[in-house]
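Asker: show me how the following folds:
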Amino acid sequence: MALDAQTLTTLAAGEPISAFSAALVAILTGAGLVALLAQRLRLPTIPAYLITGVVLGPSAINVMGRAEQVHGGSTGALDFVGDLAVVLLMFGIGLHLDLSTLRRGMAPMLVAAAFSTLLSTLLLWPAATLLGASATTALVLAMAGALSSTAVVLRLLQERRELHRQHGRVALAILLVQDMVVPAMLIVVPLLAPQSATDAALDTSPSSNMFVRAGLTVVAILGIVVLGRYALPLVLDFASKCGARSMEVLTILSLAFAMGAASITQLLGLSPALGAFLGGFLLSGTLFRHALAGQIGTLRDVALAIFFTVIGMRLDLAAAADHLPTILLGLAGLIVLKTIALTLSIWFVGSTLRIALTVALALAGGGEFALVIFNVAEDAGALPKTLTTTATTIIVLSMLLIAPSMAFARMIASKWRLAAVPPWGKRATALLDTHAHDDPNAHPLRHVIVAGFGLVGRAVSDRLINAGDRVTVIEMNMQTVQRQQRLGRAFVFGDVSDPAVLESAGLLEADALILTIPDEHAVAAACTTARALRPDLFIVARASYMSRGVLAKSLGANAVVVEEIVTAEAMEKIVEHELQVRAGEVPVTPAPSPQASAPHPTPPDSPSPQP
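Answerer: Modelled structure (predicted):
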């Protein structure tokens, strides 16, 4: 049907675009383009989002102001997206905190992390007063400045495959402890606001309900713990057995729990980030943790892009230009003081000076949670807006310097040995040796990841294990995963095309990935994801048809086993053998077949000789 002028006019007379929608489109477009440019230049994306916000903010394009002026309405809903981003970020950090992996060598790492955070705060506190801050405001700035960027540092270490190295493990431990301290900081910061003293004074009156509120807080936290530790895993376990869309149900239920926990803590006057962190941490001990982390990862990344862009839009370039000497001095002070504090703390617990300095330079910059703390402090009245602009500018600039700082650390490590350890530090208990047995170079076994535990997956796994290889299986059937884990096998629940699931299975250090699942769409997605994470990984894929095999090869598979070709070869061998027997060319023997020559796979419930 042709569209005439009247029809076009009618279509154009629909609902007007809201200011929120217009601003959101501009933010996502700008953030996406700048992130693409940052990836091409091998720069971290979070500072790129902040720079995007500066360009789109009132100091330049003023996207929000123009959207409200042209389309009417308010763009305040973007603040809700920012709150959602913080909740998802804290929930994800809670999911990734597996304390069982940190028990070995936990003591020196806790000492290094706690001492470095405390020492950084103590050194930055008096320095922050040079920015014109009061004692309490300077303490807020110091606590925020003591934090490092988990997102940027881990991303850079991962890209260089340095997470398994000594300095990577130390940096990871310190970052995890810092992330665990963030909820406590988010509780303390509002108490440092000027009005907090007045509120506290009011709470001391006989009619105060302070004790009632404290009791409700304890009861609510205990309720969240009971639900997250006992009730929710049972519900998720039931949901995982309900069909093909179980992963969708798991994600929805988990996000509902995280948002509910965040709402409860906010209702009690605490930070919603604390509730989200607690919800994620309670689920970190379940089999669903890796799958859930992967499922919420995309939503979290989008929300964080909006959050950091909106944070960047709060920067006032004119005000920053007026305080340029202060900003440069603060930037230098932040990096120098944190480098000193981190180097001394890590060296103190027994690390070499080279490892200590390498980690210190990587963590010397500010972090994304400093921006969250500034946001909370400003809303609570604990941080004036002018200081927020100055401090945010310092943090943003320091995050931009993380990559060059890590490159500088590698240059120092390559030129100077710096092997000195403290006189009281023994090599056997030094921090750098706490995870020596986790070094892939020290493990003689080859590591192979097998996706799927059907008949093909079982046969492949058993053959590899009998050959002396270390095998990790990724499987979507929760009952199978639970049963095999009880038998002592290395199984991970989740979708093989999910980056978080692949990384949890050890893809970054694996020698090969074998895709035995019959779902060809999942095989194609897994090839793409695995190749992006590990360009040098050897990938073998299964395909039913030749066309699908060609597709898998084009997406990153090194080798493909096509069922059509294998069937044809087997049938040809059987027929050729029979013809040779009839012609008297070979003695009468059973015709060869793959089924006759292959060992039978172990039953699902029998233990296999996993090393």
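
Asker: from now on I want contacts and neighbour counts done on CA atoms only, so please keep to that.
Answerer: Fine.

Asker: just checking, Met113 touches Val181?
Answerer: For the record, residue 113 is Ala, not Met. No. In this structure, Ala113 is not within contact of Val181 by Cα atoms under 8 Å, at 10.2 Å.

Asker: the more surrounded of those two?
Answerer: Per other Cα atoms under 10 Å, whichever of Ala113 and Val181 has more neighbours is Ala113, with 23 against 14.

Asker: dump the residue contacts of that one.
Answerer: Residues near Ala113 by Cα atoms under 8 Å, 6 or more residues apart in numbering: Ala173, Ile174, Leu175, Val177, Gln178, Ser345, Ile346.

Asker: what sits closest to the second one if chain neighbours are left out?
Answerer: For Ile174, the nearest residue in space outside its immediate sequence neighbours is Ala113; the separation is 4.7 Å by Cα to Cα, 6 or more residues apart in numbering.

Asker: same question for the third one.
Answerer: Nearest non-adjacent residue to Leu175, counting by Cα to Cα, 6+ apart: Thr150, 5.9 Å away.

Asker: residue contacts, that neighbour?
Answerer: Neighbouring residues of Thr150 by Cα under 8 Å, 6+ apart: Leu175, Leu176, Asp179, Gly367, Glu368.

Asker: how about 10 Å then?
Answerer: 93, 171-172, 174-176, 178-179, 363, 366-369 (Cα atoms under 10 Å, 6 or more residues apart in numbering).

Asker: ok, now how distant is it from Val181?
Answerer: Going from Thr150 to Val181 by Cα to Cα, to the nearest Å gives 13 Å.

Asker: which residues do those two both contact?
Answerer: Leu175.

Asker: report the buried residues of whatever helix or strand the residue nearest to Ile174 lives in.
Answerer: Assigned by DSSP states H and E, Ala113 falls within helix 106-128. Buried residues in helix 106-128, counted by 16 or more other Cα atoms under 10 Å: 106, 108-128.

Asker: Proceed likewise with the subsequent sequence, for comparison:
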Amino acid sequence: MSVAEGTGELVRVVALLGSAVVMVPIFRRLGLGSILGYLAAGLLIGPFGLGWFSDPTAILHVAELGVVMFLFVIGLEMQPSHLWNLRREIFGLGTVQIGVCALVLTGVLLAFGFALPVAFIGAMGFVLTSTATVVQLLGERGDLALPHGQRIISVLLFEDLLIVPLLALVAFMSPHAVEGDAVSRWQTVGVALASLGGLVAAGLWLLNPLFRILAASRAREVMTAAALLVVLGAALLMQLGGLSMAMGAFLAGVLLSESSFRHQLEADIEPFRGILLGLFFLAVGMSLDLGVVARNLPLILGGVVAMMIAKAVCIYAVARLLRASHAEALDRGVVMAQGGEFAFVLYSAAAAAGVIDAPFNASITAIVVLSMVLTPVCVLVLQRLARSSAPSMEDVDLAEGLSGNVLIIGFGRFGQVVSQALLARGYDVAIIDTDTDMIRSAAEFGFKIYYGDGRRADVLRASGAGEARVIAVCVDDRTAAKAIVELARHEFAQAKLLVRAYDRRHAVELVGQGVDYQVRETFDAAIAFGEAALRALGVDADAARETAEEVRRRDAERFVVDVTEGLRVGRHLLIGNQPKPTPLTKPQRESVALSEETAEVAARETAS
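Answerer: Below you'll find the model as predicted:
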């Protein structure tokens, strides 16, 4: 390669980085989001803009690694038990939503005059939502870890799995297919299953020992290289098996989600993920063929509007049918109303197999790209409309620059009682909540409560979690409590973590997370209530108290067994070791001991 050629390549790299550095801040400043900034930058420097790049497809193939790394990071946040809890959303919600959308979108393309096989392939490509677009939007809003965000991720995972049978279906639909291909198809399925099994085996028995050895070497750059090796190796293995690269990276992340190296892996991958994902959106912007759009303007614009509206309505209807709130269903419909990157793969395979022709491939690809471009705009419009109808923030202050010995998260009935003892002893207490009506009501009684979501790290920092000696999690949502605990344990380890448990199972999970103290919200009250019921029935006061203490003692014994068994099962699921009881760590023993001590104190207070 000559010096001139090398300089030319460097100029292209500088052009890519420069366009992103200029456009993204401008679009974010205008409140339009980073995705639109990347798309606009790609369109500007692409073959249909300034023409600095002539082959956006090549860049798109490389940039897909950004999506792969994003799925790996998401996998790190999902423990196997949590993924198992989402099985109904993945296979139930995912199946219903995809089935309804496929049926309706096929009807839309039939109405445009296309034949049934062509309409079906076009519809199925549009059903496959853009994982990169949706996850980026959810990440910017801080919704990835929230319940409604997890439901969207579940559907995306199921759609990623769907690409495999769809590609097989394209082969069956090909007019060039022959009966002798059946054997090779079964071989393809076998290779896919073998690849999947190999990845799971490597995750269970090789990855954790590998990272322990590398950590002992204390070479940071080697750990970073190993993190990239895991992500790219998993993606390559799935690609060789004919499966989704993103799905392989996600599975690798899940298998490492309970590893002690999880946060280090996430930190190592993050810079590469961000750059490559931005490059992906740049390549999508470059891929928008303005010539095709101009030649088929009525078809493409009509197709974009019809397909996006039809898909959004279907998603909204399914969400409402499955008892989602109006706001959540509407948000899900708008966020997932576009086609995705896997549509390009499906359409290319269908064109190669002769199922669709080149003009339809160009038009439907342009429709998908335009839908990805328009989605951030639609989300922005929805946010503006929702903000205008959102609860008033009048007389409500945001959490910012707070400090105190104790940070209380959640000021419902439970949090109010907790705060009284702390305030009575003169401790500085910072309190945050998300219920604006409650915040205003509390102000009437002299309580200063700040608005803030404890599931966000920036809010916790602004609330003084970095200096607090105690963080008291008093929310009544077990999912939110789990997210707050995970965040606080990692980011604010200096603080003692006290958590309100919803029930016995939740209490066991919290001990497994290593909280310093947990208490079931209704247990002590129910024990006292039961003792009072015995007295009302004429049982002697001492006998009633002894019975209550016996119930507490037996519960404490069962609780220790449940905690030990829960830890054993969790460890067994992660690394496949022999099923034997796992000894409790010191924080876990202290948490259980504190539960028993609380029971004894409560019994003495009741007796007195």
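
Asker: mean distance, the helix holding Ala113 of structure 1 to its aligned residues in structure 2?
Answerer: For helix 106-128 of structure 1, the mean distance to aligned residues of structure 2 following superposition is 3.0 Å (mean Cα distance after the TM-score superposition for structure 1).

Asker: distance between that helix and the chain's centre?
Answerer: 24 Å (Cα atoms, centre = their mean, to the nearest Å).

Asker: repeat that for stretch 407-417 of structure 2.
Answerer: On Cα atoms, centre = their mean, the centre of stretch 407-417 of structure 2 falls 27 Å from that of its chain.

Asker: before we move on, what about stretch 137-150 of structure 1?
Answerer: So, by Cα atoms, centre = their mean, the centroid of stretch 137-150 of structure 1 is 21 Å from its chain's centroid.

Asker: Leu237 of structure 2 -> structure 1?
Answerer: In structure 1, the residue paired with Leu237 of structure 2 according to TM-score structural alignment is Ile264.

Asker: just the buried residues of the helix or strand hosting that match, please?
Answerer: According to DSSP H and E, Ile264 of structure 1 maps onto helix 246-267. Buried residues in helix 246-267 of structure 1, counted by 16+ other Cα under 10 Å: 246-247, 249-251, 253-255, 257-265.

Asker: now the contacts of Ala113 of structure 1 as a markdown table including secondary structure?
Answerer: Output for these, formatted as a markdown table (DSSP: H, G, I helix; E, B strand; the rest coil):
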| residue | secondary structure |
| --- | --- |
| Ala173 | helix |
| Ile174 | helix |
| Leu175 | helix |
| Val177 | helix |
| Gln178 | helix |
| Ser345 | helix |
| Ile346 | helix |
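
Asker: name the SS class of Val473 of structure 1, please.
Answerer: Applying three-state DSSP: Val473 of structure 1 is strand.

Asker: any idea how many residues pack against it?
Answerer: By the other Cα under 10 Å criterion, the neighbourhood of Val473 of structure 1 contains 24 residues.

Asker: wait, doesn't it sit right on Val450?
Answerer: Yes. In this structure, Val473 of structure 1 is within contact of Val450 by Cα atoms under 10 Å, at 4.8 Å.

Asker: common neighbours of the two, please.
Answerer: The contact lists of Val473 of structure 1 and Val450 share Gly457, Arg458, Ser461, Phe491, Val496, Ala505, Leu513, Ile514, where a contact means Cα under 10 Å, 6+ apart.

Asker: touching both of Ala113 and Val181 of structure 1, which residues are there?
Answerer: Joint contacts of Ala113 of structure 1 and Val181 (Cα under 10 Å, 6+ apart) are Leu175.

Asker: quick one on the thing from earlier: which SSE is immediately downstream of the helix holding Ile264 of structure 1?
Answerer: With DSSP H and E, the next secondary element past helix 246-267 of structure 1 is helix 272-283.

Asker: so which elements touch the helix ranked longest in structure 2?
Answerer: As assigned by DSSP state H, the longest helix anywhere in structure 2 is helix 541-575. Using 3 or more Cα pairs under 10 Å, 6 or more residues apart in numbering; DSSP states H and E, the elements in contact with helix 541-575 of structure 2 are helix 80-85, helix 181-205, helix 207-217, helix 245-255, helix 504-512, helix 523-536, helix 586-607.

Asker: onto which residues of structure 1 does that helix map?
Answerer: Going by TM-score structural alignment: helix 541-575 of structure 2 matches no residues.

Asker: any buried residues in that helix, and which?
Answerer: 544-545, 547-549, 552, 556, 559-560, 562-575.

Asker: angle of that helix against helix 586-607?
Answerer: Orientation check (axes from the mean of the first three to the mean of the last three Cα atoms, to 10 degrees): helix 541-575 of structure 2 against helix 586-607 gives 160 degrees.
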